[in-house]
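*Asks:* dropping the sequence and predicted coords here.
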Amino acid sequence: MDINELKSVARAIVADQKGILAADESGPTIKKRFDAIKLECSEENRRRYREILFTTMGAERYLGGVILYDETLRQNSTEGIPFAELLNSRGILPGIKVDSGAKSLALHAGEKITEGLDGLRERLQEYRQLGAKFAKWRGVIEIDAAALPSSYAIRANAHALARYAALCQEAGIVPIVEPEVLMDGAHDLQRCETVSAQVLEAVFEELAAHGVALEGMLLKPNMVIAGMKSPQQADTGQVAAATMRCLARHVPPAVPGIVFLSGGQSAEDATAHLSAMNQLGPFPWQVSFSYGRALQAPVLDSWKGQEQNVAEAQKIFLRRCQLNSLACAGKYDSGMEGAA
């Protein structure tokens, strides 16, 4: 493990108000997205869609990294250039999703554990050879108003995240540690903050036990937000204050960057929340984004699988990247939506 290399990569991803495009949708997930625009989920359509995102001119000003799916890391551009090489040539670091998904946690009804540790050491070596500079593993924490999550589900997911992170650093790959407290359900803001704090405490306890160098990783947490079914929805300022209070208490300053997931929020809400958080700074870590749907949903709606729509789709993608970069500096305003 070269800690200096890990630190350099982690910092580069979030430097200069840059963030991450999460383009690591699994087969079933990308099929749902394509079904919504009535497009066949073929390998070529998946390749072409990712190529549209990766070749958007100017996106390198706002993106420090892109998380790829295994299939995508092995694909090439229309000109035959491997996607990892294409991204690297533009100063955007390629990453790779390495977990195999959340499965039911045995004997714990309603809870999940993420799998994929078996054979991970060997896969990481291959991914590094294919050009991956960082990786991502998502732990899923189910939440309700009272019973969930159990302390065991929190510990089990924290342990898996730490084992993954240690294997990544051993292989010379920066781990993105993603403990996601879901925003489904009817829990309120306070319940989300309480559970998020418990999860972060467990995660950093396990990372320390596994010897993970915090300077060579990034954290990808949920925002502290009320469940989508909660009658008590918080405003942007309340979400920002609760989230940063929770992180300030439980995330060590050695971590170079926090890159939020959007978690099912609209593109506009995810950007507004990020900007409001940065307005509360400065913080010891860079506070940025690692968005999938919040960057891509407007792009898919514009593209619809039609080549004649590519230029407009790329324009929309570039604008969303730019708006989230502004949010990293606390300079986004909702009045910017729709502006050229």
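*Replies:* Sure, I can see it.
*Asks:* can we go C-alpha only for contacts and neighbour counts from here?
*Replies:* Noted.
*Asks:* state the helix or strand in which the residue positioned nearest the centre of the chain lies.
*Replies:* Central residue of the chain (CA atoms, centre = their mean): Ser290, 3.7 Å from the mean position. Element membership of Ser290 [criterion: DSSP states H and E] is strand 286-291.
*Asks:* how far off centre is that strand?
*Replies:* Relative to its parent chain, strand 286-291 has a centroid offset of 8 Å by CA atoms, centre = their mean, to the nearest Å.
*Asks:* following that strand, which helix or strand comes up?
*Replies:* Later in the chain than strand 286-291, the nearest helix or strand by DSSP H and E is helix 293-303.
*Asks:* structure B:
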Amino acid sequence: MNTQEMTDRIANGEGFIAALDQSGGSTPKALKAYGVADDAWSGDEEMFAEIHKMRCRIVTSPSFGGGKVIGAILFEKTMEGCTDDGSPIPELLSRRGIVPFLKVDNGMHDTENGAQLMKDMPNLEARCKRAKELGVFGTKMRSVIHEADGAGIKANVAQQMDYGLQILDYGLMPILEPEVSLKSESRPQAEALLLTHMLDELNRVPEGKRVMLKLTLPSEPNLYKQLVDHPKVLKVVALSGGYSREEACRELAKNDGMIASFSRALLEVLQADMDDGEFDTALGKAIDEIQAASMQPA
């Protein structure tokens, strides 16, 4: 797929975006959930080799290429890896009609003013250049909002847009992800502030350009409909944020025009000791459920 074809796939495809971008901090937990114990690997290289095997099994599974997964977010080591036939992962995804994205953030600072901002990204330009060389369409970067603190949320959203505009200049589509924690005691107020500041920040996007947004499923259904319909937003996708797949799908279905970008809720039933048939059946069932919840009218 070329860039225009990928843009059309994200804008109009009847499916969702799989989040396969677990990084160093979340990888041991993801492996344990997959049935790979901590004593099965030693050191980061072996750990990342194990998670790479899991991701390759997912992206090469027949059900993953059935048309219902329209995009996949990759960790950098996954982007640089190959499948058994020697194909780079982004190339394989593109051949299967799946738009590749790359996680580009370097983690987050500690909480300040109720929010965690992203750490600096001095290697962002080089990372984006390499992603384009490998046929990646866009990027994703995550920060977190814990409290309804106006200053913290404003800074959080502004930082997301600062980097997003740089990524647009590098020729990639940015997914901005200012996650509101499901554990927040002031979650509805935080979500309302996020909406206000995001609408303001979208004014900075140049005419003719668009960004994508990855947001926590809101406590008030269709709270983000203004963002879904905004001319400078290509797509609004939802993170599962700790919900089970059943819960996440139920909440997603209440929000017109949003599609899923689930990680844990997609992978929660997969196990390393499944045979290939069992694995594909379990993955296919999850894909069907998430795709169905994503197909609400805009």
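*Replies:* Yep, it's here. Source: prediction; values computed, not measured.
*Asks:* overlay the chains and give the TM-score.
*Replies:* Overlay of the two chains. TM-score (TM-score structural alignment, normalised by the length of structure 2): 0.87; 286 aligned residues with a CA RMSD of 2.3 Å.
*Asks:* one step back: what packs against the strand holding Ser290 of structure 1?
*Replies:* Counting contacts by 3 or more CA pairs under 8 Å, 6 or more residues apart in numbering; DSSP states H and E, strand 286-291 of structure 1 packs against strand 19-23, strand 257-260, helix 267-278, helix 310-328.
*Asks:* of these, which stretch is the most buried?
*Replies:* Most buried of those, by mean neighbour count (mean count of other CA atoms under 10 Å): strand 19-23, with a mean of 27.
*Asks:* what's the mean distance for that strand versus structure 2?
*Replies:* Here the mean offset of strand 19-23 of structure 1 against structure 2 after fitting is 0.4 Å, by mean CA distance after the TM-score superposition for structure 1.
*Asks:* quick one: that strand aligns where in structure 2?
*Replies:* Strand 19-23 of structure 1 corresponds to residues 16-20 in structure 2, going by TM-score structural alignment.
*Asks:* what does that stretch rub up against?
*Replies:* If you take CA atoms under 8 Å, 6 or more residues apart in numbering as the criterion, stretch 16-20 of structure 2 is touched by 55, 68-75, 237, 259-263, 266, 290-291, 294.
*Asks:* ok so, going back, buried residues, the strand holding Ser290 of structure 1. List them.
*Replies:* Gln286, Val287, Ser288, Phe289, Ser290, Tyr291 (16 or more other CA atoms under 10 Å).
*Asks:* and of the helices and strands packed on strand 286-291 of structure 1, who's closest to Leu6 of structure 1?
*Replies:* Counting by CA to CA, Leu6 of structure 1 lies closest to strand 257-260 out of those; the figure is 12.7 Å.
*Asks:* what's the matching range in structure 2 for that closest one?
*Replies:* Against structure 2, strand 257-260 of structure 1 falls on residues 235-238 (TM-score structural alignment).
*Asks:* could you tell me how far that stretch lies from the centre of the chain?
*Replies:* Put simply, stretch 235-238 of structure 2 sits 9 Å off its chain's centre (CA atoms, centre = their mean).
*Asks:* same question for stretch 76-84 of structure 1.
*Replies:* How far stretch 76-84 of structure 1 lies from its chain's middle: 24 Å, per CA atoms, centre = their mean.
*Asks:* can you pull the buried residues of it?
*Replies:* Buried residues in stretch 76-84 of structure 1, counting neighbours by 16+ other CA under 10 Å, are found at Asn76, Ser77, Pro82, Phe83, Ala84.
*Asks:* all helices for the stretch 101-250 of structure 1, in order.
*Replies:* 120-129, 151-170, 189-209, 236-250 (DSSP state H, counting those that start in this stretch).
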